[in-house]
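Student: Sequence and predicted structure, then a few things I'm wondering about:
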Amino acid sequence: MLFSKLGNNRRSSSIYIFPRYMAEPWQGPPKQGLYDPTFEKEACGVGFIAAIDGRRSNKIIRDAQRLAISMNHRGACACDNDTGDGAGILAAIPHDFYAAQLKDAQNVQLPSFGKYATGIFYLDKLHHKESEDKFTTLAEELGMSVLAWRTVPTDSSTIGTVAKNSEPFMRQVFVTLKNDTSEEEYDSKYFVLRKRATHLIPAPGKRFYICSLSRRVIVYKGQLTSDQLWTYFPDLVNPHFETYLALVHTRFSTNTFPSWERAHPLRSLCGTEPGAASALELP
């Protein structure tokens, strides 16, 4: 331990005794044993919460919000003090919430959970229709059909100037296979669709990025701080958004430039190292 704490039953205050090798309370220990202060580096923050019984509830998303905000110090922000290096959340698809949204807004009936995939795309307003049409064509070529596109509700009033200058136009797709098949085939088809779209649709001057495309989970993310994540995406504070798991991430951009695309790089499983996070991409 760097210091010991002596409690006093008669007083509410505590006395801290610092080891002799620490000249001042704000100084860390020198190199000793396996410890080397040169290895001290900033790092991203990752948190995970789940209901072990698999039951969906809004409480999981509220607990994830508290967890993410508690990790705000693990991320970083730009000189405007309001543009985060990146923050996001991966959650189990809130099927009932999306089904109600599409039914009310577009009169679209979603298949049962697991029979469709969904994901949020980063596009630009000028070319988004063209990109969506190309994605629909690719889906048709793979034996799929696009059920609907939904504009993701956002509130940019609290984010920084740097983030606003590069803010994407967000669209959410819902896609399904035309013929019923095995779970493995579902996952394989959606994986191939995302990969083909990622390689074939982007073009100079046209923004195109897929945050995730899965029949199990959904990713909300952006060039935000951990607390901005919840005000920027109204979906995440809707009481009808229910999930049984949530993985939150806040980014400290140690050796790369911050961007909307690089925030929360976790589509399924993750591992974190000092200053970086790595993702294992699974369908």
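Tutor: Good, I have the coordinates.
Student: from here on, contacts and neighbour counts on C-alpha atoms
Tutor: Will do.
Student: Which parts of the stretch 151-283 of the chain are strands?
Tutor: In the stretch 151-283 of the chain, the strands defined using DSSP state E, counting those that start in this stretch lie at 169-177, 208-210, 217-222, 245-250, 269-273, 276-280.
Student: Presented hereafter is structure B, for comparison with structure A:
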Amino acid sequence: DPTYSNMFDGPTALVKERDACGVGFIANTKHPASHKILTQGLSALTCMEHRGACGGDFMSGDGAGIMTQIPWELLVQEENSVIADLDLQDENAQRPGVGFVFLPQDEDRRKAVQTTIEDVCKANELDFMGWREVPVNPDVLGPLARAASPSMYQFFVQPPARLLSDKDHQEKQDMQDGFERTLYLVRRRFGVELENRGLTMAQQDDPESDVDAYVASFSSRTMVHKGMVQSSVLPLFYQDL
């Protein structure tokens, strides 16, 4: 298929290919968060390489990803961080929501999608804090994956005032759960508003549609790094890993 996708500027056929995948889960319930768990998770991901396919260039893959807790210390300590003032000492404090979104390579379309996301967040009582361009190393990608690679950004939002609580632990937990539900609903709203503005977002029930945006994750607890790469390439591509 010689046509090209709005988001990826790459062969649409490569974007459309999907199939079943292997899934693993690793956790440490007794110790604080550490990079060791992430390393073990990435190792486990590599062990499932046989569940995926290799591209014709022998470098690209048909998709791999990992979900982790949000690395707050990494994001806070980064130079010019939009969440530099976040207090990490209180483990029960409400954290911002973090969206991970794939955007068009074309600058004008990318800005149009970003503006739409900001407007939807503000219309739903979410205080938009700013954008962060995700640091990646495109040199490790195969030719096929590199041609189809989107622009990757994260954005941060504060919860509505009605979902902030200084009371007991249970009420804080309830408020945090409410924030997660709000983020899910707002994520769904992105697609509606993008369509209203002549743009499109990938939908789970229509994965073959040509799209301008794809939200990999939007949560105050977890984050997803994914791409059309082989498992072993994922941590080489995403410098945060």
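Tutor: Here it is on my side, so go on. Quick caveat: nothing in here was measured; it's all calculated off a predicted structure.
Student: Overlay the chains and give the TM-score.
Tutor: In this superposition the chains share a TM-score of 0.74, using TM-score structural alignment, normalised by the length of structure 2; 193 aligned residues with a C-alpha RMSD of 2.0 Å.
Student: Can you add distance to residue 92 of structure 1 and mean neighbour count and give the strands of the stretch 151-283 of structure 1 back as TSV?
Tutor: Shown next, in TSV, are the strands of the stretch 151-283 of structure 1 (distance: least, C-alpha to C-alpha, whole Å; neighbours: other C-alpha atoms under 10 Å):
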stretch	distance to residue 92 of structure 1	mean neighbour count
strand 169-177	15	20
strand 208-210	17	20
strand 217-222	4	25
strand 245-250	6	26
strand 269-273	13	13
strand 276-280	17	16
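Student: To residue 72 of structure 1, which of the ones you listed lies closest?
Tutor: Nearest to residue 72 of structure 1 among the strands of the stretch 151-283 of structure 1 is strand 245-250; the distance by C-alpha to C-alpha comes to 7.0 Å.
Student: What is the corresponding segment of structure 2 for that closest one?
Tutor: On structure 2, no counterpart of strand 245-250 of structure 1 exists by TM-score structural alignment.
Student: And that strand, what does it pack against?
Tutor: In terms of contacts (3 or more C-alpha pairs under 8 Å, 6 or more residues apart in numbering; DSSP states H and E), strand 245-250 of structure 1 is packed against strand 45-50, helix 58-70, strand 87-92.
Student: For the second one, buried residues please.
Tutor: For helix 58-70 of structure 1, the buried set under the neighbour-count rule, 16 or more other C-alpha atoms under 10 Å, comprises 58, 60, 61, 62, 64, 65, 67, 68, 69.
Student: what do we get in structure 2 for the fifth one?
Tutor: Residue-level alignment of residue 64 of structure 1 against structure 2, with TM-score structural alignment as criterion, gives residue 41.
Student: How many residues are close by residue 114 of structure 2?
Tutor: By the criterion of other C-alpha atoms under 10 Å, residue 114 of structure 2 has 18 neighbours.
Student: Would you mind finding the match for it in structure 1?
Tutor: If you follow residue 114 of structure 2 across to structure 1 using TM-score structural alignment, you land on residue 132.
Student: Helix, strand, or coil at that match?
Tutor: Here residue 132 of structure 1 is recorded as helix under DSSP: H, G, I helix; E, B strand; the rest coil.
Student: so what's the residue nearest the centre of structure 2 up against?
Tutor: Centroid-nearest residue in structure 2, with C-alpha atoms, centre = their mean: residue 100, separated by 2.7 Å. Residues in contact with residue 100 of structure 2 (C-alpha atoms under 8 Å, 6 or more residues apart in numbering) are 152, 153, 154, 155, 215, 216, 217, 218, 223, 224.
Student: shouldn't the fifth one be in contact with residue 113?
Tutor: No. The pair residue 215 of structure 2 / residue 113 is not scored as a contact, 11.5 Å apart, by C-alpha atoms under 8 Å.
Student: Identify the contacts common to those two.
Tutor: Common neighbours of residue 215 of structure 2 and residue 113 (C-alpha under 8 Å, 6+ apart) do not exist.
Student: Start from the N-terminal end of structure 1 and give the helices.
Tutor: With helices called from DSSP state H, structure 1 shows them at 58-70, 95-106, 128-141, 161-165, 183-200, 228-232.
Student: re the thing from before, can you put the buried residues of helix 58-70 of structure 1 in JSON lines and add distance to residue 76 of structure 1?
Tutor: JSON lines is the format used below for these (distance: C-alpha to C-alpha, whole Å):
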{"residue": "58", "distance to residue 76 of structure 1": "28"}
{"residue": "60", "distance to residue 76 of structure 1": "25"}
{"residue": "61", "distance to residue 76 of structure 1": "23"}
{"residue": "62", "distance to residue 76 of structure 1": "23"}
{"residue": "64", "distance to residue 76 of structure 1": "19"}
{"residue": "65", "distance to residue 76 of structure 1": "18"}
{"residue": "67", "distance to residue 76 of structure 1": "16"}
{"residue": "68", "distance to residue 76 of structure 1": "13"}
{"residue": "69", "distance to residue 76 of structure 1": "13"}
